[in-house]
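Student: Below: sequence and its predicted model.
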Amino acid sequence: MAAGTFSQIYIQIVFAVKARNSLIKPDWEDELYKYITGIVQNKGQKLLAINGMPDHIHILIGMKPNCCLSDLVREIKKSSNEMIKQKKFVEGLFAWQEGYGAFSYSHSALDNVIKYIVNQKEHHKKKTFKREYKEFLEKFNVDYKEEFLFQWIE
């Protein structure tokens, strides 16, 4: 990082298990989250919150400007996928869906975003992932086409 470069970039990343299968099980999700935390830290970034549901995951990261978000997400998905296969957490095939959502926040919003991520299990008792994801896209004014969103299980 160059002298005189100062930044404050907070990004929430959201991505899903391929075909939105509910494959992330409570008995190994903490190990997955710790592994992903290690990936983020090894890339020189700061993981602020991580949690999810059996079919998707939310990660809040404090990013440095020299980090390429798409490279980071690709590494998280690739390495965590390999770890899940190596540990044989899933019978059969496991993969993350293509694509992800990335949403930026101000420092003043961090407490609320962290609470939101930590309370995913409670939150999803009232709202589906599809509805949640579309609300993110609309709240952040992201143009999207329905056919390019995740595969949804109805």
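Tutor: Everything's here; your move.
Student: contacts, neighbours, all on C-alpha from now
Tutor: Fine.
Student: What residues of the longest helix seen in the chain count as buried?
Tutor: What stands out as the longest helix in the chain, according to DSSP state H, is helix 69-87. Neighbour-count burial for helix 69-87 flags 73, 75-77, 80-81, 83-85 (criterion: 16 or more other C-alpha atoms under 10 Å).
Student: Tell me where the protein has strands.
Tutor: In the chain, the strands defined using DSSP state E lie at 9-16, 46-53, 56-63, 101-105.
Student: second one coming, line it up with the first:
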Amino acid sequence: MRRQSKIDVHYHLVWATKHRQCWLDGSCERLAYSVIRREAEEVGCVVLALNGMPDHVHLVVRTRSCVSPAILAKQVKGVSSTCINDAQLLGDTLFRWQDGYACFSLSRSHVARVIAYVERQKEHHADQTIWAEWEETDVEVGN
């Protein structure tokens, strides 16, 4: 019997549209989520939750050790923005994501809680029960 390493890595990524524009609704949201899911799986992730609001996205994945958050974010953001622009879902407006993103590593004991939070994004925002630290997508840095 051959043995291999056991890897159990979970990430919660959050990123926003450029200038927090409310572009992710209807067909734009459906296309973005479809592409994000496909690209995350393409780089070797298992998508556990994917949801958001018109101006930002939450993605929870289980991944292999060779997939860094930077590789994952670059792939899903780059391909999804290209697909949205190619589909011309915003007319003449160029769809763009903000430059940064947030990534939180998750312990196994917290995965279910984070998945539930992501799955109920619209409810949390509607009733103001968001977890502020999980909604931040970037930080300011000094000179």
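Tutor: Received, thanks. This one's a predicted model, so the numbers in the text were calculated from it and none came from an experiment.
Student: And the TM-score between these chains?
Tutor: Here the TM-score for the pair of chains, by TM-score structural alignment, normalised by the length of the second structure, is 0.86; 137 aligned residues with a C-alpha RMSD of 2.2 Å.
Student: Reformat the strands of the first structure as CSV; add distance to Glu138 of the first structure and mean neighbour count.
Tutor: Converted to CSV, the strands of the first structure look like this (distance: least, C-alpha to C-alpha, whole Å; neighbours: other C-alpha atoms under 10 Å):
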stretch, distance to Glu138 of the first structure, mean neighbour count
strand 9-16, 15, 20
strand 46-53, 21, 19
strand 56-63, 17, 21
strand 101-105, 11, 16
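Student: among these, which is nearest Ile24 of the first structure?
Tutor: Nearest of the strands of the first structure to Ile24 of the first structure, taken as C-alpha to C-alpha: strand 46-53 at 7.1 Å.
Student: chain center to that closest one: distance?
Tutor: 7 Å (C-alpha atoms, centre = their mean, to the nearest Å).
Student: Output the contacting helices and strands for it.
Tutor: When contacts are defined as 3 or more C-alpha pairs under 8 Å, 6 or more residues apart in numbering; DSSP states H and E, strand 46-53 of the first structure packs onto helix 26-42, strand 56-63, helix 110-118, helix 120-123.
Student: packing partners for the longest one?
Tutor: Right, the one you point to is helix 26-42 of the first structure. Applying 3+ C-alpha pairs under 8 Å, 6+ apart, one finds that helix 26-42 of the first structure contacts strand 46-53, helix 69-87.
Student: The residue most central in space within the second structure and Thr93 of the second structure: what is the separation?
Tutor: Central residue of the second structure (C-alpha atoms, centre = their mean): Leu59, 3.4 Å from the mean position. According to C-alpha to C-alpha, to the nearest Å, Leu59 of the second structure stands 25 Å off from Thr93 of the second structure.
Student: Map Ala16 of the first structure across to the second structure for me.
Tutor: Aligned counterpart of Ala16 of the first structure in the second structure: Ala16 (TM-score structural alignment).
Student: separation between the nearest residue to that match once chain neighbours are set aside and Gly44 of the second structure?
Tutor: Among residues not flanking Ala16 of the second structure along the chain, His56 sits closest, at 3.9 Å (C-alpha to C-alpha, 6 or more residues apart in numbering). The gap separating His56 of the second structure from Gly44 of the second structure is 23 Å, by C-alpha to C-alpha.
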